[in-house]
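*Asks:* quick one, what's the 3D model for this:
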Amino acid sequence: MNTTGRRVVTVVGLVTALAVAIAVLPGHRGWFDVGVYHGAVGHWVRGGDLYEWTTPNGYGFTYPPFAAASMLPMAALAWYPTIVANLLLTALAVVFLLHLLVDPLARRHGWSRWYALALACCLLAGLNPVRDTISFGQVNLLLVALVYVDLWLLERGSRLAGVGSGLAAAVKLTPAVFIGYLLVTGRWRAAATAIGTTVAATVVVAALAPDATRTFFTEAMWDTDRVGRLAYVSNQSLLGVVARLDPVHPDRRLWLMLVVAVVLLWATRVRRAMRAGDERSGFALTGVAACLVSPVTWVHHLVWLLPGLVVLAASTLPWPPVDAAARRRARVGIAGYAVLCSGLVWVFANGSAGLLGFVGANAYVWVSVGMLALLPAGRADAGEGHRGFTEHCGAVGATRAVVVDRQR
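*Replies:* Presented below is the predicted three-dimensional model:
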């Protein structure tokens, strides 16, 4: 069998194994979140209160009104077409992200592009956060793609950079951390564009739906009970860790101290990445920090770690790693990926007492902390593969920016 044939067999085998595993292993979420979107938006269109509608077990719409306005086409669709639309949009987001993040690696190292992208897609599908995002019918991967449109625009010197993060922040509050990234790294024009986009989207919807806007910003936004228990094992944020230490009275002061420590480390590392022209590490670090500092980071929100895994993998190339730092990152990356695939935290869904419970129930938080500390952020701590990766992407972006400038 020739090389192409072996690659086809490998991909088909991986896809089959993944399909069987996803079909038979427990954990399918029954499209629960897309059901919330569909029910709440339909109720709103029919004249009801957007934030009054709830599922039989009490869950309701938790996003800003702009998100509901973006989902209005759902009101015209029946249940199964809504699921299909969600899956198709998620698939498009994955295609964009893999093309943006993995394709440059394949081209730089002379790999078969279709084979590299197919393997990357299989690796992505094995991750617990990705499986949960798809089976919940969540919007997380769409938001990641929307923010990474800004990476694509920044690398090309586009004046539109910031629009993606602004729209994502108008849909959900967590991506607003990327506006913070633009500010911390001195990307003033892009930051102003992002803030302006968020404000404009919010104001337009506020003018059309003042009652829903008022309810969200004065009530729903501050009601953490709407999204579930902070101590629930799926909450893999710093506040989730603190809440599991004392579910009745979580120590908010401890949480704030941890958040401050994470923000200081993040700001230091993204500035270093920016000085080295390493935009991709800066974006990846910001996604990791967002998962840690957000009060609620459900397992499916951890798709924000995906770009960091790619950056970490790039820093270990060529394979096998030749220097000690790259080998350490390779071990951390493989271990982190294995933990994120494992669903380990769910073992402790019914209790996390003792040291083993504490470590296991917060396993994904430890992965996030490790990535924040060890992701390469500039030339000094990057492997040859990552340096070449960022230099290649930067060169392509600079060339295109010059072409665009000349065309103007």
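
*Asks:* from here on, just use CA atoms for contacts and neighbour counts.
*Replies:* Will do.

*Asks:* what sits against the spatially most central residue of the chain?
*Replies:* Most central in the chain under Cα atoms, centre = their mean is residue 304, positioned 2.0 Å from the mean C-alpha point. Residues in contact with residue 304, defined by Cα atoms under 8 Å, 6 or more residues apart in numbering, are 144, 284, 287-288, 291.

*Asks:* at 7 Å what do you get?
*Replies:* For residue 304, the contact set (Cα atoms under 7 Å, 6 or more residues apart in numbering) comprises 144, 287-288.

*Asks:* may I see the ChimeraX selection of the buried members of those residues?
*Replies:* Listed next is the ChimeraX selection for buried residues among the contacts of residue 304, using 16 or more other Cα atoms under 10 Å:
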select :144,287,288
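
*Asks:* how about the contacts of residue 304 in a markdown table, adding distance to residue 375 and secondary structure?
*Replies:* Converted to a markdown table, those look like this (distance: Cα to Cα, whole Å; DSSP: H, G, I helix; E, B strand; the rest coil):
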| residue | distance to residue 375 | secondary structure |
| --- | --- | --- |
| 144 | 18 | helix |
| 287 | 12 | helix |
| 288 | 10 | helix |
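
*Asks:* and the helices in the stretch 251-400 of the chain?
*Replies:* 252-275, 279-293, 306-314, 324-342, 354-361, 363-374, 384-407 (DSSP state H, counting those that start in this stretch).

*Asks:* with the stretch 51-200 of the chain instead?
*Replies:* So, for the stretch 51-200 of the chain - with DSSP H, counting those that start in this stretch - the helices run 65-70, 79-101, 103-109, 113-125, 128-136, 140-155, 163-171, 177-184, 188-208.

*Asks:* nearest approach to residue 250 belongs to which of those?
*Replies:* Closest to residue 250 of those, according to Cα to Cα: helix 177-184, at 23.7 Å.

*Asks:* so how far is residue 282 from the residue nearest to the centre of the chain?
*Replies:* Distance, residue 304 to residue 282, using Cα to Cα, to the nearest Å: 13 Å.

*Asks:* try residue 210
*Replies:* Here residue 210 is placed at a distance of 37 Å from residue 282 (Cα to Cα).

*Asks:* before we compare anything, build this one as well:
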Amino acid sequence: MFERRVVAAWAVFGGIAAASAALVWRRPDAQRLSDLHIYYGAAKFDGPLYDYVAENGGPFTYPPFAMVLFRPLSLLPEATLGVLWLAMTCAAVIAIARTVTRSSAATATVTVTSAVTSAVTSAVTGTATTAGTATTAGATTTAGATTTAGATTKAGAATKAGASAGGGGSVGSRFFTRGLVAAGVATALLVSAPVQSNLRFGQVSIFIVLLALVDAGQVVPARFRGILVGAAAAIKLTPLLFVVYFLVARRYKDAARAGAAFVACAGVAAVLMPGASVRYWGGTIFQTSRIGDLASLGNQSVHGMLLRIGLSPATLPVVWAVLIAAICGAALLRARALHLHGEPVRAAVLVGCATVAASPVSWTHHQVWTVLAAMLLVATEGAWRRAAGVVLLVVMTLSLGVVLRGVALYPGWQFLLENARSLGLIAVCVAGVGGAAMRLNRRTRFRTTRRIAVAALAGLAALALTPLPAGADPTFKAYSADDLTNPRYFYFTGTPAAGEPIAYKIRREKTKVRVNGVVGAEVAGLRYTSAPGGAARSIPLLEADAGVRTFSFRSASLAHGRLDVLDASGQVAASFTNLA
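*Replies:* This next block holds a predicted model:
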């Protein structure tokens, strides 16, 4: 029975992986594996590496060592490389899932992922299962013994998997249960937004997560620990925070090996690509604007959320530095406690979440760590933590800001929905992901946790009901005469109806709304306010054709916006508040 369930569970994973890859391949050429296309084009580029810009407008942004590794792959035809990359991404998902389930997270506690997989596979195989059969695998434990999930059980507690495995015994039961849970974790990870984003763009982020996880999680032999973290940091800088974690956790040899590996990889790149290395370390590393619009909803780092709040350029660096110091400090201390209690994989996931929070740029494909944290919460003790894990897993699979865009009643609610992943990430870094370290002084911790939860909920409720400033809509942009020929921005044709000062048409995209229209002769100006109480923004009136004046702008949402029409004296002649 267990054998059939495991095979069926992995068959479900394989089916979803094949469907995901097929959907990626069906995308238009310009949108298929667009980041992989940038890597490939940069590898073939004869000029300076950081002068390269792909047809889709994307530059190469990683350290030179990443290109040292990528150039051999560019010898393959791009289509062949694309297929190989999709396969390697799915293989990395499996490796990550197996690493997580070998930790204290998944084999002895009830998990949502295994329950979902069990239900699906039962339908496939025609067998019935219960939560106890699927998730309580393990040998009989005695008083005070700690199960593989790190949970202390009562005397005489016994698992049921021995009988359910058809006489396979406790070892076989644990093996098959672990395989079932690994398939469930892999499937849940595969359908999450970060992994789907890795597949869609052909991203390297999933491999960075794998390298850091197996290294910091002590999967590799002790004498090699730290090397993979150093190599990963030479490809993408964010894993450098793991070196700090090694020091905090007193893993000094691992920290030394990580630092040496990082320097060695950068040195290899400097020998092979001296010009690119000098340019990158001499200035390109600080040019975060090359990466894209950091205020867009895709950037769910703390920095991105602060940009969306609309802090002034002078205030933002100070607030960001203080928040990151507090968030990363809390995460590192909790990770050290987990390491000392023999849970290195949980500790690694927590530090990984801190890297996502600390980086100025954390696109969706960077956020695999947050999905892993959600799964660990689902698999830990305590109904509240499990519920929080389920909510976070949903948030990391669906974009609540997009799904519920039309439901939000206040700008604050919309802000919470759009930044749910940032807020969930912060909560994980501060509160941890469960584990043995969280079970000490349980009663005192419960009271403290309850008070913090109540205070946090009250704060979120207050924010949700508070009108946000117009600066909280960094998506806003009013287009100029230079954009007149772009049909994406200027698509409306027509004239205002009799008695109406303007006529316009709205186009909705996934993370923004566009408004394009024309104005009558009596209109002297337009201004737009994103939220009640916010500052108004001027919208230029452009001469499209003789006697025709047009305008175009974009906003994150029109639900609470107001468009004012101004007359020649600068007074408001008309207002439009129901643009949506």
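
*Asks:* shouldn't residue 298 of the second structure be within a strand?
*Replies:* No. Applying DSSP: H, G, I helix; E, B strand; the rest coil, one finds residue 298 of the second structure to be coil, outside a strand.

*Asks:* could you look up the SS state of the aligned partner of residue 242 of the first structure in the second structure?
*Replies:* With TM-score structural alignment as the criterion, residue 242 of the first structure lines up with residue 306 in the second structure. At residue 306 of the second structure the chain is in helix, as set by three-state DSSP.

*Asks:* burial count for residue 306 of the second structure?
*Replies:* 18 (other Cα atoms under 10 Å).

*Asks:* which residue is the nearest non-sequential neighbour of it?
*Replies:* residue 316 (7.0 Å; Cα to Cα, 6 or more residues apart in numbering).

*Asks:* any idea what residue 138 of the first structure aligns with in the second structure?
*Replies:* By TM-score structural alignment, residue 138 of the first structure lines up with residue 203.

*Asks:* shouldn't that match be in contact with residue 36?
*Replies:* Yes. Between residue 203 of the second structure and residue 36 there is a contact under Cα atoms under 7 Å: 6.4 Å.

*Asks:* thinking again about what came up before, so which of the helices of the stretch 51-200 of the first structure comes closest to residue 367 of the first structure?
*Replies:* helix 128-136 (12.8 Å).

*Asks:* still on that earlier bit, distance to residue 118 of the first structure added to the helices of the stretch 251-400 of the first structure, as a markdown table?
*Replies:* Below are the helices of the stretch 251-400 of the first structure laid out as a markdown table (distance: least, Cα to Cα, whole Å):
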| stretch | distance to residue 118 of the first structure |
| --- | --- |
| helix 252-275 | 29 |
| helix 279-293 | 22 |
| helix 306-314 | 14 |
| helix 324-342 | 17 |
| helix 354-361 | 31 |
| helix 363-374 | 25 |
| helix 384-407 | 19 |
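
*Asks:* comparing these, which comes out most buried?
*Replies:* Of all the helices of the stretch 251-400 of the first structure, helix 279-293 has the most neighbours on average by mean count of other Cα atoms under 10 Å, namely a mean of 26.

*Asks:* residue in the first structure matching residue 428 of the second structure?
*Replies:* So, by TM-score structural alignment, residue 428 of the second structure is matched to residue 371.

*Asks:* how near is its match to residue 336 of the first structure?
*Replies:* Distance, residue 371 of the first structure to residue 336 of the first structure, by Cα to Cα: 8 Å.

*Asks:* try residue 146 of the first structure
*Replies:* Residue 146 of the first structure is 25 Å from residue 336 of the first structure, by Cα to Cα.

*Asks:* neighbours of residue 159 of the first structure, how many?
*Replies:* Other residues near residue 159 of the first structure number 12, with proximity taken as other Cα under 10 Å.

*Asks:* aligned against the second structure, show me the partner of it.
*Replies:* Taking TM-score structural alignment for the superposition, residue 159 of the first structure sits opposite residue 223 in the second structure.

*Asks:* ditto for residue 96 of the first structure
*Replies:* By TM-score structural alignment, residue 96 of the first structure lines up with residue 95.

*Asks:* grab the nearest non-local neighbour of that match.
*Replies:* The shortest distance from residue 95 of the second structure to any non-neighbouring residue, by Cα to Cα, 6+ apart, is to residue 210 (7.4 Å).

*Asks:* and for residue 420 of the second structure?
*Replies:* residue 395 (6.8 Å).

*Asks:* my read: that neighbour touches residue 421, true?
*Replies:* Yes. Here residue 395 of the second structure reaches residue 421: they are 6.5 Å apart, a contact under Cα under 7 Å.

*Asks:* which residues do these two both contact?
*Replies:* With Cα under 7 Å, 6+ apart, residue 395 of the second structure and residue 421 have no common neighbours.

*Asks:* what about residue 211 of the second structure, distance to residue 70 of the second structure?
*Replies:* With Cα to Cα as the criterion, residue 211 of the second structure and residue 70 of the second structure are 16 Å apart.

*Asks:* of the two, who's got more company?
*Replies:* residue 211 (22 against 15).

*Asks:* the closest residue to that one other than its chain neighbours: neighbour count?
*Replies:* Leaving aside its sequence neighbours, residue 211 of the second structure sits nearest to residue 228 (Cα to Cα, 6+ apart; 5.6 Å). If you count neighbours by other Cα under 10 Å, residue 228 of the second structure ends up with 24.

*Asks:* and residue 124 of the second structure, what does it touch?
*Replies:* Contact analysis of residue 124 of the second structure by Cα under 7 Å, 6+ apart lists residue 8.

*Asks:* the one helix or strand residue 574 of the second structure maps to corresponds to what range in the first structure?
*Replies:* Secondary structure assignment for residue 574 of the second structure, by DSSP states H and E: strand 572-576. Here strand 572-576 of the second structure fails to align to any part of the first structure, judged by TM-score structural alignment.

*Asks:* elements contacting that strand?
*Replies:* Counting contacts by 3 or more Cα pairs under 7 Å, 6 or more residues apart in numbering; DSSP states H and E, strand 572-576 of the second structure is packed against strand 562-566.
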